[in-house]
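**Student:** Pasted the sequence and its predicted model underneath.
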Amino acid sequence: MLEGFEPQVLLSMWLKERKIQNQSEHTLHAYERDVSDFLAFCATRNLNLNDIESADLREFLGSKVEHQQLSSSSLQRILSAVRQFMKWAEQGQYMAFNPADDFQLKRQSRPLPGLVDIETVNQILDQPAPASEAQQQMWLRDKAILELLYSSGLRLAEVQSLRIKDVDFNRQLLRITGKGNKTRVVPFGVKAKDAVMQWLQIYPLWHGDFVPEANVFITQKGNPLGARQIENRVKLQAQRAGVNIDLHPHLLRHCFASHMLSNSRDLRAVQEMLGHSNLTTTQIYTHVDFDHLAQVYDQAHPRAQLKK
């Protein structure tokens, strides 16, 4: 390791770069926690970064299982954070090699995401507005958020950072800045368009500066709406609709993907709209309609049916 750089300093440098790459605050906190835990483990054993071996990684993860009863998915998350940090340190010549590069954990089968049926989603989105004027204004903002999450499969961070200039009402397109600062353009539906336009009529009343760079979703004081605030409002509107589910933004993204695939069968298009760099990530949603799969097989395979 180059002289003058302590592990915690390197961690701070790495996190700063990840932030520049538009990683969410939630992800950055997880990275910091997981890598800090590993560096603390190394410190108790007087291990310099260049002294770390695969056996040390295995011992660290084993201690996590023993003391914290972590699941396989949690261990994979920790390992991913440590591996990315070490890869960055190796590329910057702060480490001679990355011992985590070839280190693997046995993966369990990936669980399918939970789903909400279309009727339940409609029950939430089409619920009547509250009685009081103040709550009506809140509902118009929340409805616009819900409609965009479900209409375009946006991530929480993407809807939070959406700016007025990113919305093209004429062509019904959104310019989204996603993970890794990658930009994509996605369509949004008529109901989402109407909801956002109704919300923007309220926008100036909340002391919002109606300028292209301003965030679409703000608080009543005119400040950008935070991630936790969005999560809480999504949960509240599900409860107000009488739906007994733990609704969160990512669940609406799952619903968008599954409902789109079920009706379109176009995996590539859904991949583009979700902003997945790898088609494998999108394929988790292909469980949606086995009846259609059987139908396609019967119609397409030359030996699926007996010729008359």
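**Tutor:** It's in. Because the structure is a prediction, the values reported are computed rather than measured.
**Student:** CA atoms for contacts and neighbours, from now on please.
**Tutor:** Fine.
**Student:** which residues in the stretch 151-300 of the chain form helices?
**Tutor:** Assigned by DSSP state H, counting those that start in this stretch, the stretch 151-300 of the chain shows helices spanning 156-160, 190-202, 227-240, 249-264, 267-274, 279-282, 290-300.
**Student:** ok, now how distant is Asp34 from Gln93?
**Tutor:** According to Cα to Cα, to the nearest Å, Asp34 stands 22 Å off from Gln93.
**Student:** What of Leu61?
**Tutor:** 25 Å.
**Student:** Those two: who's more crowded?
**Tutor:** Neighbour count, other Cα atoms under 10 Å: between Leu61 and Gln93, Leu61 has more, with 18 against 12.
**Student:** Which element is encountered next along the chain beyond the helix or strand hosting Leu79?
**Tutor:** Using DSSP states H and E, Leu79 falls within helix 72-91. For helix 72-91, the following helix or strand on the C-terminal side (DSSP H and E) is helix 118-125.
**Student:** angle of that next one against helix 249-264?
**Tutor:** Taking axes from the mean of the first three to the mean of the last three Cα atoms, to 10 degrees, one finds helix 118-125 and helix 249-264 inclined to each other by 130 degrees.
**Student:** Now helix 118-125: buried residues?
**Tutor:** Thr120, Val121, Ile124, Leu125 (16 or more other Cα atoms under 10 Å).
**Student:** Comparison target, given below:
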Amino acid sequence: MVGAGPSHEEDVSRDLGVLDVWEGFLSAKTGTTAENYRAAMRRFVTTCGFSDLVDAAMRAEEKDLVLFIRHLRDEGLAPQSIRLHYQAVKSFLSLYARPINWSRVENLLPKKRNVRFNEAVPRDVVEAVLENMDNSTKRLAIWLIWATGLRIGEALSLRARDIDFTIDPPKLTVISEKTHEPREVPLPTDIAEALKQHLQRLQPGDFIFHPRGNPSKPLARTKLRAAFRSALIKANRAERDKSGIGWRYTIHGLRRSYETNLVRAGVNSMVVGLLLGHRIGIEQHYLRLTYDDIVKEWRKAENLLTLKQPIPTNIEERLHALEEAVKLYEKIFAKLEEKFPNFMRLLDLE
């Protein structure tokens, strides 16, 4: 019939052709790069409201790229991660000759960061930082990252229900930012006790690390980084790295410290990778370790992952509350004295 649309068989053939071209392109990439590109395209399809890859190949426009880049920036992705996502989408849409002005879109990309050096943070520096942090919640977050090797985003996404204190050693379950799969990480006794006290006032669904008085919202990464930097400065341990641009000690360096301690203790390299949430190779994919297997290796490093006994969280919080109360009373008395000059004399407080 003249003017009739494509048949179902033609639609299927077209869809398979689109996907075949994309998979053929990916086959020339390394396994990791191909998987990263697939993940980036899944994110693009979801963010821009396409039904699937074929729909994106047929309908994507420049405005969709703009929306996607802005979304990634709002999500707080690092510049290199945003550029990786962009490169994946550009590669995909270029295969289907979508009419997009790539030069104009690239002006929206964040500038590449200069190479910086993230050193492992020595134990004495970690202890000095913790001693100089005023906020107990942020202090506990920094301590946890050092003791477990979590990425900052993984730590800040933890909820009270993600920690199991009923087993020995206690463990936390976190979704890896890189593999998007759950992993279980044992907790040293000292940080486990501090977390247990901290969680007493939280509900299972509450974020462990949150703004004061608002456990339904996670603590912002910028706030934690600023608190870490401030504590370094107070401890007189803030130094520039070899590049002269970044800082010698960073929160990511705490993760390096964890890895260093595991390796130094002789923990099996595969277990080190699993605890850090790294992708495992094909040859290791079929080797399934139980949590008990992982703990057996982790025990080798347990002492290296334990700090000197810090100020208990609850005592620190009480001291902070007392300080705030004193400041409040001082303001009240100052106002009363301003309004009633003889107030202090009447109370016999002069």
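**Tutor:** Arrived safely. Remember, it's a predicted structure, so these values are computed and weren't measured experimentally.
**Student:** What separation do you get for the residue nearest the centre of structure 2 and Leu224 of structure 2?
**Tutor:** In structure 2, the residue lying closest to the centroid (Cα atoms, centre = their mean) is Gly153, at 1.2 Å. Using Cα to Cα, Gly153 of structure 2 is found at 11 Å from Leu224 of structure 2.
**Student:** Leu150 of structure 2 too?
**Tutor:** Taken as Cα to Cα, the span from Leu150 of structure 2 to Leu224 of structure 2 is 14 Å.
**Student:** what's the closest non-adjacent residue to the counterpart of Asn261 of structure 2 in structure 1?
**Tutor:** Here Asn261 of structure 2 is matched to His259 in structure 1, going by TM-score structural alignment. Counting by Cα to Cα, 6 or more residues apart in numbering, Ile118 is the residue found nearest to His259 of structure 1 once chain neighbours are left out, at 7.6 Å.
**Student:** Let's have the buried residues of helix 118-125 of structure 1 in TSV, adding distance to Pro204 of structure 1.
**Tutor:** Putting these into TSV (distance: Cα to Cα, whole Å) gives the following:
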residue	distance to Pro204 of structure 1
Thr120	32
Val121	29
Ile124	26
Leu125	24
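**Student:** Could you point out which of these is nearest to Pro249 of structure 1?
**Tutor:** Top of the list for closeness to Pro249 of structure 1, among these and by Cα to Cα, is Val121 at 12.2 Å.
**Student:** To which residue of structure 2 is that closest one aligned?
**Tutor:** Val121 of structure 1 maps onto Val126 in structure 2, by TM-score structural alignment.
**Student:** tell me the contacts of that match?
**Tutor:** Trp143 (Cα atoms under 8 Å, 6 or more residues apart in numbering).
**Student:** Could you check how far it is from Ala227 of structure 2?
**Tutor:** 13 Å.
**Student:** re earlier: with distance to Ser24 of structure 1 added, can I get the helices of the stretch 151-300 of structure 1 in a markdown table?
**Tutor:** As requested, the helices of the stretch 151-300 of structure 1 are arranged in a markdown table below (distance: least, Cα to Cα, whole Å):
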| stretch | distance to Ser24 of structure 1 |
| --- | --- |
| helix 156-160 | 7 |
| helix 190-202 | 24 |
| helix 227-240 | 10 |
| helix 249-264 | 14 |
| helix 267-274 | 16 |
| helix 279-282 | 19 |
| helix 290-300 | 35 |
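**Student:** The ones you listed: which one's closest to Gln84 of structure 1?
**Tutor:** helix 279-282 (18.8 Å).
**Student:** related to what we said a few turns ago, off-centre distance for the helix holding Leu79 of structure 1?
**Tutor:** Centroid separation between helix 72-91 of structure 1 and its chain, computed with Cα atoms, centre = their mean, to the nearest Å, is 18 Å.
**Student:** One more: stretch 22-38 of structure 2?
**Tutor:** 25 Å.
**Student:** which position in structure 2 aligns with Asn215 of structure 1?
**Tutor:** Counting by TM-score structural alignment, the partner of Asn215 of structure 1 is Phe207.
**Student:** Quick one: neighbours of the residue nearest to its match when sequence neighbours are not counted, just the number.
**Tutor:** With Cα to Cα, 6+ apart as the criterion, Phe207 of structure 2 has its nearest non-adjacent residue at 4.2 Å, and that residue is Arg159. When neighbours are defined as other Cα under 10 Å, Arg159 of structure 2 has 24 of them.
**Student:** before we move on, what about Ala257 of structure 1?
**Tutor:** 25.
**Student:** Also Glu324 of structure 2?
**Tutor:** Around Glu324 of structure 2 there are 12 residues (other Cα under 10 Å).
**Student:** and it, what helix or strand is that in?
**Tutor:** helix 313-339.
**Student:** which parts of that helix are buried?
**Tutor:** For helix 313-339 of structure 2, by 16+ other Cα under 10 Å, it's Thr313, Glu317.
**Student:** Equivalent analysis for stretch 258-268 of structure 1, please.
**Tutor:** Ser258, His259, Met260, Leu261, Ser262, Arg265, Leu267.
**Student:** for stretch 17-31 of structure 2, same thing?
**Tutor:** Val18, Trp22, Leu26.
**Student:** cool, and stretch 229-243 of structure 1?
**Tutor:** So for stretch 229-243 of structure 1, counting by 16+ other Cα under 10 Å, buried means Ile230, Arg233, Val234, Lys235, Leu236, Gln237, Ala238, Ala241.
**Student:** Using a markdown table, lay out these together with distance to Ala43 of structure 1.
**Tutor:** Below are the buried residues of stretch 229-243 of structure 1 laid out as a markdown table (distance: Cα to Cα, whole Å):
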| residue | distance to Ala43 of structure 1 |
| --- | --- |
| Ile230 | 39 |
| Arg233 | 42 |
| Val234 | 42 |
| Lys235 | 42 |
| Leu236 | 44 |
| Gln237 | 47 |
| Ala238 | 47 |
| Ala241 | 52 |
